[in-house]
Structure formats: C-alpha cells, structure tokens
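Participant: Okay, structure incoming, though there's no sequence with it:
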C-alpha cells in the first residue's frame, strides 16, 4: 500500500526553515505535483528583517499554489496582482510562458506572529506549458468542505470526495486538506493513478504502522488505502495523473531542457518583467552576481 515514505529535508532560508519534500531522488513527482515545501511552523518576531522575504523571481511551465495554516503572506506579481493570502485560502498562480512574483511577510514584520503553510508547484501539461500567465485567489468560504465521523476536509484544488474546487487546473488532480480527530479514519481516493499524503502534524497509521509529522507517504497505484489517526492530525492529500517527465532547474519547470536555458537567458538579460508594485530588487540566477534593477521593470 505504501510505495515510499519521504522524510522532509530541512533547509534554512536565513530566518526560518522549510522542509523540502518534492522533488526527491527516488520520487520526482506525484501526478503533476513536482515541488512541495513546508514553510515553518515558526513564530516571527515583530520587526522581522526584509532579508527573510522572497524577493521578485521568475517561473515558467507550472502553477504555484500557496496554502497557509497560520500567518499571512503578501503576493505581488508581474500581472499587477497584489493579494494577501491567509489561512484556508488559495493563491493559484499560473506561470505558463513566464511570470515573476514576490512573497513578503509584511504583516509579521509589523506585528509578529506565526507562519505555517505549504507551497506546492504543479507542472503544466505540454499543451499548456506556454499558456498565458494568470492568477486566481479563492477565499476559504468559496472552497468545498465536508465533515463526517471525526474528519473535516477541504478540497483546495481539483476534485475529490465528490467535490470540486473552483480553481482552474490544467490536468486531473486533487489537493485536499484533512483535519482528523484521534481515532478517526479516512479513505484515500483511488480514482487517480498517483497519490500521496503529507502529515503536517500528529500521526497516522497505515497497515498497522505509524507515520509522523514531516513525512510524505506515497501510495501504491489504485490500491485501497485508509488513514487512521493515532492522535489529532492534519494531512494534505495530493493526487493526479502523471503528465510525463519534467526538467526542473531553480524556479523553472519544462518538458524541454532548451526552454529552461532560454528562460535563464531571459532572466539574466532582463527580458522578464518584474512585479509592477515590487520592482526595485530581484533574485539573480543562482551562482551569478546581483545585478542592477531589471530593465523590464
């Protein structure tokens, strides 16, 4: 039933830690999900330095989805979007042929407070890799939820448990937030070829074996799986159909290595527009020196 258990690998971003889960050497993707990072949990002090912010940077070939359990992040992008994201909401940004954005911890800087959430990247099918960039924000009240037998669930993106989120996905997938009481049981949908569960807190048992916070369980295709909460637990389910292999380098995802090289050249040369409301700095390509403000700002 469990094909692989992945332990998140902690990385210090100069002010807080993230737990990297995907990509993993033995499992690059789950369905279209190609990147999965746990941000926090951390308690930020008021006066947090700006160096902790994620400065403007580019993406191609993917959609990003930021989902918070606690805290607030301010998103700004090259489409002119300025949108805070708060717990239970969805920021769904489609890079397609190219987008840039920043993520700022402005509320924490003013007030201090907790930060805890997930950033995931969903690779686009080849037919949509060069689609026009876009951004959608969906409030928590507009996402479908259910509650039954000690399990509360919200469909964040895609379709699962007979419910569908109002987010414009490009391939069959599901992304679900579960909150389980101790002793509760939840069946993992088996209508997708690839499925996994990330344990954000607490612990669950599968086939009599216990797994804990920070682990992602990748399940055998099409086999029935039931999660049994050994204690109160928060789970993120991710599932979908495979879309084929992808190259990933820095913030770029593509079915073509040449396309990634082109994106790197475009960023290096200043041909990717910076966010309209955040255009005074940016992150250079890894290993390359910082440069003056991007001329496309």
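Facilitator: That came through fine. Model, not experiment: these values are computed from the prediction. Numbers count the residues shown, from 1 in each chain.
Participant: C-alpha from now on. contacts and neighbour counts both.
Facilitator: OK.
Participant: ok, the closest residue to residue 2 other than its chain neighbours - contacts?
Facilitator: Spatial nearest neighbour of residue 2, chain neighbours left out: residue 219 (4.4 Å); criterion: C-alpha to C-alpha, 6 or more residues apart in numbering. When contacts are counted by C-alpha atoms under 8 Å, 6 or more residues apart in numbering, residue 219 touches 1, 2, 3, 4, 194, 195, 196, 225.
Participant: Of those - the most surrounded one?
Facilitator: The member of the contacts of residue 219 surrounded by the most neighbours (other C-alpha atoms under 10 Å) is residue 195, with 26 neighbours in all.
Participant: Cross-check the contact I'm expecting between that residue and residue 240.
Facilitator: Yes: taking contacts as C-alpha atoms under 8 Å, residue 195 lies within contact range of residue 240: 6.7 Å.
Participant: follow-up on the earlier one: farthest-separated two in the contacts of residue 219?
Facilitator: 4 and 225 (13.6 Å; C-alpha to C-alpha).
Participant: want to compare, so here's the second one:
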C-alpha cells in the first residue's frame, strides 16, 4: 500500500459472489443452502442461462452482519461446491471499494461527470488519480481534490510514457482504469497488463464507426441515429465486450457540431453506467459479451 491520502466513499457491508459454470441442475439450491448454513441474509440474487454455450451465470449479494464465515475462510468452505459444479467464481467485498484511475485528453465532459457522481455518492469507489496527455483538466482535478499527473504522449515516446503510467497505477494501487475520452490507442502491453480492468467510452454505437472521427463519418453517411458505447478494452480496437450503449435521434438539419453536442450527453450517461456496474460487481464476461445483473 502507498501512503497517499485519498477520499473514500462510505460503502455498505456486503459480499457479492459471481459465478460462471456449465449449466446443470441444483446449482441455485446448493448456493442458497450453503449461504443459509452460514447464516447469510441474501439481499439480491440473479442468474442467467446461456443455452447455446451451456453456461450458467449468477450474482448473489448478502449482508455480512451475522454471516459466520470470515472472507479469508470462504474459499476453503466453498471449495466442495465449486469443484462439484466446475465453477469459476469471485468473491467481492463492499468494504473494499475499488480504486479507480481516470485517463483523459482534452475533452472534460466525461471526467467532470464521473467526478461529480463520485462526490455525490453515486459511484462508490475511490478516485485517487487522473492521468492526462494534456494539461487542460488539471484545474478540474484540483477542484475535486484528485491527484493529477500530466504525461506527454508522442509517437516516439509512447513506451516511456506508458511505463510512467504503469508506475503510477502501482503506486496508487489502482483496480480499474477508465478512459474518459483519452484519445490515445493503448499498446498491446498496456492492455495485457490490465485484462478486464480498462473501460473505454467510444463516441459511436458500436460496431458502427470504429476508430477516429465517428461523428464526422456518421454525418457523411447521413445516419438518423447516433450513439455511444461503454466497453472493456481489448487488443482489437473498439471491439471489446460491450457494457452499455445509448442512442439519440438526429435529422438532416443537424450538422457535425450538433452531433458532437448530442453525443457528449450520451457519452456521459453511458460511461457512468458502465463504471457503476463494474464497481458494483454486476458484470460477468464470456465469449466477448457481458451479462449485466440487475
């Protein structure tokens, strides 16, 4: 751990179990009975069956008050059930909020929205770090009391710039990286270091208009709907698992500037939802897709 002082948003005292396994009878009963035997008060439970892939996916959250297993002992006691059903599982604790780094370039609308929602308690996480390849958002970071690091990125210094970014992620114990209109393509090494830990906002309704200047390309194509997409980052540009999308209708009267303005509203909403669902442990990934539990 580092000694950097950061704001921590209060979190409820719950545990969340995320499960992926081959679909079979008795899974829900086994989990419910296990939690009952250890005096768990289940708050939320949701499940999904994918018949095509013969998969069962589940999220169950319970109150830790009265639960008679310590988190450190959970794996030992749950091992028999996990082995019986060939489960891949994760246990998440609300008392350990994720530490989030935000990366941004010049456009600040998504950054401002995330910081505002965090301050108001809508995003229950810690945001100790903002990294940018421009200095435009330094004042905004200072206003919200978040450490700001300017790292210039050019074609001939990208490995060195990313090395400095990696060092900061380690220093601040970062769990999730959010690209809030960070207008740089991450290297394969960057993506490989943080699998399923990078969320990007793309300013189009993917898979349409992958890459740069999507609003200009949408205008040239004469589309009637524009959108925004929050997705996990993979090595293939703009093709990672999609978390959230939204759209807005436009007309022949709208110019490129109108598309950009309407799109910014979509980008803010979509990115904040994607980040919220991740930090609330509502997402399971498989086959380059996501399941978002209520």
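Facilitator: Cool, got the structure. Just so it is clear, the model here is predicted, and its values are computed rather than measured.
Participant: Superposed, how do the two chains score by TM?
Facilitator: TM-score for the superposed chains, counting by TM-score structural alignment, normalised by the length of the second structure: 0.25, backed by 132 aligned residues with a C-alpha RMSD of 6.5 Å.
Participant: Can you tell me which of the contacts of residue 219 of the first structure lies closest to residue 44 of the first structure?
Facilitator: Nearest to residue 44 of the first structure among the contacts of residue 219 of the first structure: residue 196, at 30.1 Å, using C-alpha to C-alpha.
Participant: Please name every helix or strand in contact with the strand or helix carrying that closest one.
Facilitator: Element membership of residue 196 of the first structure, judged by DSSP states H and E, is strand 194-201. Applying 3 or more C-alpha pairs under 8 Å, 6 or more residues apart in numbering; DSSP states H and E, we find strand 194-201 of the first structure packed against strand 209-212, strand 215-219, strand 233-240.
Participant: Which one of the ones you listed lies nearest to residue 111 of the first structure?
Facilitator: So among these, strand 233-240 is nearest, using C-alpha to C-alpha, at 26.4 Å.
Participant: what angle separates the closest one from strand 215-219?
Facilitator: With axes from the mean of the first three to the mean of the last three C-alpha atoms, to 10 degrees applied, the angle from strand 233-240 of the first structure to strand 215-219 works out at 40 degrees.
Participant: Hey, what's the angle from strand 233-240 of the first structure to strand 194-201? Just curious.
Facilitator: Using the same axes, to 10 degrees: strand 233-240 of the first structure against strand 194-201 is 160 degrees.
Participant: The stretch 1-150 of the first structure: helices as residue ranges?
Facilitator: Assigned by DSSP state H, counting those that start in this stretch, the stretch 1-150 of the first structure shows helices spanning 106-111.
Participant: what does the stretch 101-250 of the second structure give?
Facilitator: In the stretch 101-250 of the second structure, helices defined by DSSP H, counting those that start in this stretch lie at 109-119, 138-143, 158-171, 188-193, 214-221, listed in chain order.
Participant: Select, out of these, the one closest to residue 48 of the second structure.
Facilitator: Closest approach to residue 48 of the second structure among the helices of the stretch 101-250 of the second structure is made by helix 188-193 (28.3 Å; C-alpha to C-alpha).
Participant: Flag every buried residue along that closest one.
Facilitator: 190, 191 (16 or more other C-alpha atoms under 10 Å).
Participant: How about stretch 145-159 of the first structure?
Facilitator: Per 16+ other C-alpha under 10 Å, stretch 145-159 of the first structure contains these buried residues: 145, 151, 152, 153, 154, 155, 156, 157, 158, 159.
Participant: Kindly report the same for stretch 163-171 of the second structure.
Facilitator: For stretch 163-171 of the second structure, the neighbour count (16+ other C-alpha under 10 Å) marks 165, 168, 169 as buried.
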